[in-house]
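Trainee: Task: produce atomic coordinates for the following.
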Amino acid sequence: MGIKRATWRAVALSAATVVALAGCGGGATAPANQAGNTAGGGGTQGGGTVTNLTFDFPVAVSGPIAQKVQALVQAFNDSHPNIKVTANFTGDYTSTMTKVQTAFKAGSPPDVAVLLSTDLFTLKDMGAIVPVDDLASQAGATDWLQSFYPAFMKNSQADGKTWSVPFQRSTLVLYYNKDLFQKAGISQPPQTWDELVADAQKLTKPDGSQWGLEIPTSGLTYWEFQPFAIENGKNVVGDAANKVYFDDPKVVEALQFFVDLPNKYKVEPKGLINWATAPTDFTTGKAAMIYHSSGSLANILQQAKFNVGVAFLPKKEQFGTPTGGGNLYIFKTTPEKEKAALTFAQWLTSPDNAAKWSMETGYIAVTPKAYDTQAMKDYLAKTPQGAVARDQLQYADKELATHEGQQVQQILSTACQEALTGKKTPEQALKDAQQKADQLLSKYSS
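Mentor: Model prediction:
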């Protein structure tokens, strides 16, 4: 179901009119592009040589994001007659990564793809991607690589090279119902873990018709848990791609608090909460606060019939959140295609396009210059909630990324779920997880 040809300007929508866009998750649906990949590296158009690129992209949020990507690509094609990008919607992040890996092994990878920033080491270990800084140096575009927010580059660089660039990036933020806060006599969002518990207890009804808090705990549970470890002074991962810190005492303490929220303090439902359930419960008034992706902002503002507040995640020792979301990767193909792919990546992340993408979705615009555009200034004047995730970047740390990244993430997610459901204590769950991760990563040298 392709969309009609249109420029990006013609299809750009204000945040106030964007239809439902939910947060990150694997259940999003969107129409796939029916155009097939264009064989070969070039063709002719208008008498000139055309470089054909394939662009695989996932949809990590509900709503018409696939159409927006297609419109964005069409605007690029309209303004670059010597490059034709064919965009292919490829499902969620997991299915897109699987497709890309399979295609690379078969000798037909996409030229560009949006994949999780944490997929870097897997793709690098496969030899599938090229360093973006090498291409940028050849094109005289090194200043462009310096333009991104440093927090996003923590998951974009390794071994002294930049292997991908930020595109649709996010952090977790606290969404809160200002109307319910006012009724409960709470004047501001919680700043600390203690305040989070106290406020959530005031906002929880004994009959379960209203919860003070909901934090998604199914799916990418490691990501929802990771802020607590960072806020307690110890991230679960450092600079080395072959080492994790799951059983560090501060991480264990953080998981204990994570588990206590539903089980001891009884401020959120017991068991596992689905990623897509939390924003629905929030916008319908069933949950007074939720932790969710900044990429859910547009949907929540559209759906909620009350005053929505957005705040930093509450701190223990410090504020903190992992970054999240997708980067642009350029795959090893031909010099001609790689050069054209760089042009496409630069265009997608330009200040004007990054600002528009952010305003329409809630993803964070990936460069400070995007926030200097008049369009973004006007948007934030009307929608100050859109600045919170950007401001929280000063406290952001890297998302869990290692060799064998998806397996290591699943190990931590499983440990968190075992603790949340009472199968293991937080200490035992993380001890077991550390042993599994160590065994998996032992074949990689520092």
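
Trainee: Please count neighbours and contacts with C-alpha atoms only from this point.
Mentor: OK.

Trainee: what helix or strand does Thr51 sit in?
Mentor: strand 48-57 (DSSP states H and E).

Trainee: Next, report how far that strand is displaced from the centre of its chain.
Mentor: Averaging C-alpha positions (C-alpha atoms, centre = their mean, to the nearest Å) puts strand 48-57 26 Å from its chain's average.

Trainee: Let's see this one next, to set against the first:
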Amino acid sequence: MNTRRLASLGVAALTAAALLTGCSTSGGSADGNSVTWWVPNWDAPAAKELVADFTKANPEIKVKLVETTADTLANKVSVALNSGTTPDVITELASRTQQYIAKDQLTNLDKLYTDAMPKSDFLPGTLADVSTGDKAFAVPYRWDNLGLFYNKDLFEKAGITEPPTTLDELKADAEKLSTGDTTGIGWQLGNSDSTILRFFGLAASAPKDPATNVDGAAHLTESSSKAALDIIGASVRDGWASKSSLEADSTAVRQLFINGQIGMYLGGVYDLVELQKNKMNVGTALAPGFDGPSKTAANGWVYLVPKASKNVSAAEKLVSYLTTPEAMNKLTLTFPARTSAAQDDRFHTDLAAPFAAQLSDHSIPAPYDPSWGKLAPTLFAQIQAVAIGQSTSEEAAKTIQQAADAALKGK
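Mentor: The predicted model follows:
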């Protein structure tokens, strides 16, 4: 296997994440020498080390860390930006950035892209999520998508010698694995973002009239939605995907896998840390599609500086430091957004290689147009409805298409 594919993508350090107790102050400080940074809990340990290095080199700037969580982040950021009471730096999902740009809530960070951090050093597609025209309003630091994890021991026990390469093979393998307390596959249907991104990847891979991403806006078709629903929703209904999927988020699905309760799942390369910590005999592969590898939605994490920041200059200085190749490697759990940030051999492993291949050859940018946010509740509800047998794939696809058309008309 050519693991050097990762060098062009920048696979991030797979370091274990522990929790960091956040500062009690959530907004930015009026102190001109103080910067408040909202950082996700999984980044907190490395962030603490980076802040120590930053303040050692910049003793005039104090950095306060406030820990955030994935399930509350979107609402927390929206409320802060709408109220004007904001921190100075926010780590946020790339695909949500455009809605803040549309409301003129972010500082233009284009001046940070210098010879030391040229735009050409960023992975293809990463800057589209955070830019309007030629102006960038955020700096990406992490980029990733999905690949297949499978339990080699359960595969051997079921007589399966290779990971599935198509969805027909996935279903056949899942049915073989579904015995006793084990079910073939698990989905993250308890989390809206995880659910709809997996749905979009499958819809974009549909053999007939596939979904597309046009300038950040998702264009769905009834046939592509039905094809995706037949996999994600119907698999739970028909028993070859775990019923626990209905309430599970990414962490819960990973734990089901560790416990041997599911034999496969689609997840991010960051899960390798926990799987290897638990001494799993795990294999990785490209995400199976209808006829060969599936497309998966690529998304990432970025640094924002709110327009309402009380110390924009110091915030920009911190962001410039955090997006150096060295800092990006230390903080990123998946793939660095900069190609220059992946030169160490420890980033080029056989288990990580399928995720790099997925990202480079079989990914589609996650929708980032605000119309996607309007469509998300309907998508999530209809996928759930199919999974619990309240709706057929055909009925749900029609409902989704009506909502998708309305969302695009309201752009």
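
Trainee: How alike are these chains, TM-score-wise?
Mentor: Overlay of the two chains. TM-score (TM-score structural alignment, normalised by the length of structure 2): 0.84; 392 aligned residues with a C-alpha RMSD of 2.8 Å.

Trainee: one step back: tell me which residues of whichever helix or strand comes after the strand holding Thr51 of structure 1 come out buried.
Mentor: Downstream of strand 48-57 of structure 1, the next assigned helix or strand under DSSP H and E is helix 65-79. Buried positions in helix 65-79 of structure 1, judged by neighbour count with 16 or more other C-alpha atoms under 10 Å: 65-78.

Trainee: just stretch 251-262 of structure 2 next, same as before
Mentor: Residues 252-254, 256-258, 260-262 are the ones in stretch 251-262 of structure 2 that count as buried (16+ other C-alpha under 10 Å).

Trainee: Identify the farthest-apart pair in those residues.
Mentor: For the buried residues of stretch 251-262 of structure 2, the maximum inter-member distance is 12.5 Å, found between Ala252 and Gly260 (C-alpha to C-alpha).

Trainee: From Leu412 of structure 1, how far out is the residue lying closest to Ser14 of structure 1 once chain neighbours are set aside?
Mentor: Excluding the flanking residues, the one nearest Ser14 of structure 1 by C-alpha to C-alpha, 6 or more residues apart in numbering is Glu360, at 6.4 Å. As judged by C-alpha to C-alpha, to the nearest Å, Glu360 of structure 1 and Leu412 of structure 1 stand 32 Å apart.

Trainee: Looking at the two, which one has more neighbours?
Mentor: When Glu360 of structure 1 and Leu412 are compared for neighbours, Leu412 comes out ahead with 27 against 23, by other C-alpha atoms under 10 Å.

Trainee: Without its sequence neighbours, what residue ends up closest to Ile65 of structure 1?
Mentor: Closest to Ile65 of structure 1 by C-alpha to C-alpha, 6+ apart is Val59, at 6.6 Å.

Trainee: could you redo the buried residues of stretch 251-262 of structure 2 as JSON lines and give each row secondary structure and distance to Lys409 of structure 2?
Mentor: Listed next are these as JSON lines, based on DSSP: H, G, I helix; E, B strand; the rest coil; distance: C-alpha to C-alpha, whole Å:
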{"residue": "Ala252", "secondary structure": "helix", "distance to Lys409 of structure 2": "37"}
{"residue": "Val253", "secondary structure": "helix", "distance to Lys409 of structure 2": "36"}
{"residue": "Arg254", "secondary structure": "helix", "distance to Lys409 of structure 2": "38"}
{"residue": "Leu256", "secondary structure": "helix", "distance to Lys409 of structure 2": "41"}
{"residue": "Phe257", "secondary structure": "helix", "distance to Lys409 of structure 2": "41"}
{"residue": "Ile258", "secondary structure": "helix", "distance to Lys409 of structure 2": "44"}
{"residue": "Gly260", "secondary structure": "coil", "distance to Lys409 of structure 2": "46"}
{"residue": "Gln261", "secondary structure": "coil", "distance to Lys409 of structure 2": "43"}
{"residue": "Ile262", "secondary structure": "strand", "distance to Lys409 of structure 2": "41"}
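
Trainee: of all these, which comes closest to Trp143 of structure 2?
Mentor: Arg254 (20.0 Å).

Trainee: which one is that closest one nearest to, not counting chain neighbours?
Mentor: Asp271 (7.5 Å).

Trainee: Just say helix, strand or coil for that neighbour.
Mentor: Of the three states, Asp271 of structure 2 takes helix under DSSP: H, G, I helix; E, B strand; the rest coil.

Trainee: Map it across to structure 1 for me.
Mentor: Matched by TM-score structural alignment, Asp271 of structure 2 corresponds to Ser296 in structure 1.

Trainee: Was I right to think that match contacts Val19?
Mentor: No - the pair Ser296 of structure 1 / Val19 is not scored as a contact, 11.5 Å apart, by C-alpha atoms under 8 Å.
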